[in-house]
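Engineer: next input, structure requested:
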Amino acid sequence: MTAVDEYRVADADAGPYAVTVGPDGALWYTMVHAGRIGRLVPAGDGPTSVALSPGSGPTAITAGPDGALWCTEYAAHRIGRIGTDGAVTEFPVPTPECGPYGIVAGPDGALWFTESAADRIGRITPDGTVTEHPLPVAGGFPAAITAGGDGALWFALNRADAIGRLTTDGAFTLHPLPTAGAAPVGITAGTGGVVWCTEIGAGRLARIDPDRRITEYPLPDPAGRPHAVTVDAAGTPWFTEWAGNRIGRLAADGTTTSYDLRTPGAEPHGLTVCPDGNVWAALEIGALARVTP
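Structural biologist: Below is the predicted model of the structure:
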């Protein structure tokens, strides 16, 4: 039987938003309203956190190629680096008011991030050197980003109802989603060159195959507002439903299994899979949720 547990890691106003597994095996998560980065060892002594600059608005977080954690600072228009020792370095992005949102370690030893308010994809090296690539579409609002199995970067274009692909040498390709109003947000690389994304506006998951064929999977609750998506070791996608207050799993045959969160209105956003197979999600009410399959 699947167990769903919740762990209080901050006060209700801190706003845990994204979570990832760090190089030290701990869970690291952003607290978007508190301007802090939290750390939790599930079997440890409890959560700890480090402060970013005031008003930073940390959003997405990922493990970097240099053994540190990297996050986007949406409100401060910076990229943050957090060492596992708690040391913080913050790097400005050249384009002002750019609104960095998603971030991922790329195949080239750099971090790649979306600039949601500036229609750009940015690249930052571990030493803080930033380059930017303007999108070929205006007003697309690039959201989450992932490193695909094909060596390119894939990202969700929330307001363009499309998925973008960017090679490391700067070539863009756009793939429109079949459903109008899909409004993709979350995106992740699956197995075998597959890419998955959430359609928060349409209540669906979409799968993009290596041949660029797109298949959409309607979820049982069309109003569930699927937000983030990740895959487990078997390539099975897991996702959060913000309005539905649950975590879901999509089987290979297209059927969905849902796991209701214990706290009403928990506002689940980002999620990650640990090496032990447990799935963890950030709850904006000040907690992390664990699903033990």
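Engineer: please make it C-alpha for all contacts and neighbour counts, starting now.
Structural biologist: OK.
Engineer: Val4 sits in which helix or strand?
Structural biologist: Using DSSP states H and E, the element containing Val4 is strand 3-8.
Engineer: buried ones in that strand?
Structural biologist: Val4, Glu6, Tyr7 (16 or more other Cα atoms under 10 Å).
Engineer: which helices and strands sit right next to that strand?
Structural biologist: Other helices and strands packing on strand 3-8, by 3 or more Cα pairs under 8 Å, 6 or more residues apart in numbering; DSSP states H and E, are strand 287-292.
Engineer: which strands and helices lie in contact with the strand it packs on?
Structural biologist: Using 3+ Cα pairs under 8 Å, 6+ apart, strand 287-292 sits against strand 3-8, strand 279-283.
Engineer: pretty sure Ala189 contacts Ile145?
Structural biologist: No: judged on Cα atoms under 8 Å, Ala189 makes no contact with Ile145 at a distance of 9.4 Å.
Engineer: between these two, which is the more surrounded one?
Structural biologist: The neighbour comparison of Ala189 against Ile145 (other Cα atoms under 10 Å) goes to Ile145, with 31 against 25.
Engineer: mind listing the strands for the stretch 101-250 of the chain?
Structural biologist: Here the stretch 101-250 of the chain has its strands, by DSSP state E, counting those that start in this stretch, at 111-115, 120-124, 130-134, 142-147, 153-157, 162-166, 172-176, 184-189, 195-199, 204-208, 214-218, 226-231, 237-241, 246-250.
Engineer: ok, the nearest residue to Arg246 once chain neighbours are set aside to Val231 distance?
Structural biologist: The spatially closest residue to Arg246, leaving aside those adjacent along the chain, is Asp260, at 4.4 Å (Cα to Cα, 6 or more residues apart in numbering). As for Asp260, its distance to Val231 is 19 Å (criterion: Cα to Cα, to the nearest Å).
Engineer: for the next helix or strand along the chain from the strand holding Val4, packing partners?
Structural biologist: Downstream of strand 3-8, the first helix or strand assigned by DSSP H and E is strand 16-21. Secondary-structure packing of strand 16-21 (3+ Cα pairs under 8 Å, 6+ apart): strand 27-31, strand 58-63, strand 268-273, strand 279-283.
Engineer: let's see this one next, to set against the first:
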Amino acid sequence: MTSAVIQEHAVADAGRGLYAVTTGPDGALWFTFAHSGQIGRMIPGEEPTTYQLDPAGQPTIIVTGPDGALWFTESRAHRIGRITTAGTATTYPVPSRDGGPYGIATGPDGALWFTEMNADRVGRITPDGEATDFPLPVTGAYPSAITAGPDGGMWFTMNQANAIGRIDTNGAITTHPLPTDAAAPVGITAGPDDAIWFVEIAAGQIGRITVDGTIDEFPLPDRAGRPHAIASDDNGKLWFTEWAGNRVGSITTDGKIEVHDLPTPRSEPHGITLGPDGALWTALENGTLARLTITGR
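Structural biologist: Down below sits the predicted model:
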């Protein structure tokens, strides 16, 4: 059994809607403020910097792109954004009007791939801003997070279709229904075991899918914890946030789960990433970045 040391670093007031966090190519943490339309940057141990975008744009997921810049979705403005490590931002409209882009990830083809929640589409944008998209074979799917898989495809959650999808870089789509009804998958990431891992926010479970479509599900100790985001570390574990449970948890590739309570009640953890300092960092909606390190075995 391990124990966690959790340190909280306030970066904004709660009203800004701190949402997602990632590690940039510059050794800094980059994060989004969904309510205030801002992007933040912080080197661990230093003061944060904030860059103002469209106040109503609702920046959500942010990742490092193939060009050394940070890329993010603006769900309410229906745009894909790019910000350099110096803070210069550019935005591009998504192909589908009112598409509601949410998830975004770098693909194996040197482009960024994203989901369009409102349009039931998966999109692709090149580093120079040329965007295309591909319709899903179902409607009302609400595609959410997306990640590059170990097989050269992009894997994504279909929140309302209760399925995991896969899209080839040529646009061919395959879907895999989940065993648990109404599980509502959200976060997804490639694991250290050549499988893809995801969270089921409505079912309180962690899921694993192999590249051939075999699915396993692992119930959390608190099925009402509302797991939201998931990321890999450097030690063979997956880490996830429990939005309603006010916890951060880990799962091994053989399904062993441990959870750690956050110090501040009702802090509402969302995004999570392996930081530039080797610790796990999670974005709390109360305006805090929480740093988590593990002791013991």
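Engineer: report the TM-score for the pair.
Structural biologist: Superposed pair, TM-score by TM-score structural alignment, normalised by the length of the first structure: 0.98. Supporting alignment: 292 aligned residues with a Cα RMSD of 1.0 Å.
Engineer: circling back: who has more neighbours, Asp260 and Val231 of the first structure?
Structural biologist: A count of neighbours by other Cα under 10 Å puts Val231 above the other of Asp260 of the first structure and Val231, at 22 against 14.
Engineer: residues making contact with stretch 201-208 of the second structure?
Structural biologist: 180, 182-186, 195-200, 215-220, 222-228 (Cα atoms under 8 Å, 6 or more residues apart in numbering).
Engineer: ends of it, what's the gap?
Structural biologist: Across stretch 201-208 of the second structure, first to last residue, Cα to Cα, it's 14 Å.
Engineer: ok, back up a step: need the helices and strands packed on strand 16-21 of the first structure in CSV (columns: distance to Thr89 of the first structure).
Structural biologist: Converted to CSV, these look like this (distance: least, Cα to Cα, whole Å):
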stretch, distance to Thr89 of the first structure
strand 27-31, 15
strand 58-63, 13
strand 268-273, 23
strand 279-283, 23
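Engineer: of all those strands, which one is nearest Thr255 of the first structure?
Structural biologist: strand 279-283 (18.6 Å; Cα to Cα).
Engineer: other SSEs contacting the closest one?
Structural biologist: Packing contacts for strand 279-283 of the first structure, counted by 3+ Cα pairs under 8 Å, 6+ apart, involve strand 16-21, strand 268-273, strand 287-292.
Engineer: need the winner for burial among those strands.
Structural biologist: strand 16-21 (a mean of 28; mean count of other Cα atoms under 10 Å).
Engineer: can you state the direction angle for that one and strand 58-63?
Structural biologist: Orientation check (axes from the mean of the first three to the mean of the last three Cα atoms, to 10 degrees): strand 16-21 of the first structure against strand 58-63 gives 0 degrees.
Engineer: now do strand 16-21 of the first structure: distance to the chain's middle.
Structural biologist: Strand 16-21 of the first structure has its C-alpha centroid displaced from the chain centroid by 8 Å (Cα atoms, centre = their mean, to the nearest Å).
Engineer: same deal with stretch 111-121 of the second structure?
Structural biologist: 14 Å.
Engineer: ok, the spatially closest residue to Ala195 of the second structure that is not a sequence neighbour - contacts?
Structural biologist: Using Cα to Cα, 6+ apart and skipping residues adjacent in sequence, the residue nearest Ala195 of the second structure is Thr210, 4.6 Å away. Neighbour list for Thr210 of the second structure: Asp194, Ala195, Ile196 [criterion: Cα under 8 Å, 6+ apart].
Engineer: how much space between the nearest residue to Pro137 of the second structure once chain neighbours are set aside and Gly149 of the second structure?
Structural biologist: Using Cα to Cα, 6+ apart and skipping residues adjacent in sequence, the residue nearest Pro137 of the second structure is Ile173, 7.7 Å away. Distance of Ile173 of the second structure to Gly149 of the second structure, given as Cα to Cα: 14 Å.
Engineer: so those two - more neighbours on which side?
Structural biologist: Gly149 (23 against 18).
Engineer: so the more buried one sits against Ala190, correct?
Structural biologist: Yes: counting by Cα under 8 Å, Ala190 is a contact partner of Gly149 of the second structure at 5.7 Å.
Engineer: so what sits against both of these two?
Structural biologist: Common neighbours of Gly149 of the second structure and Ala190 (Cα under 8 Å, 6+ apart) are Ile196.
Engineer: save the helices and strands packed on strand 287-292 of the first structure as CSV, and put in distance to His269 of the first structure too.
Structural biologist: Putting these into CSV (distance: least, Cα to Cα, whole Å) gives the following:
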stretch, distance to His269 of the first structure
strand 3-8, 14
strand 279-283, 6
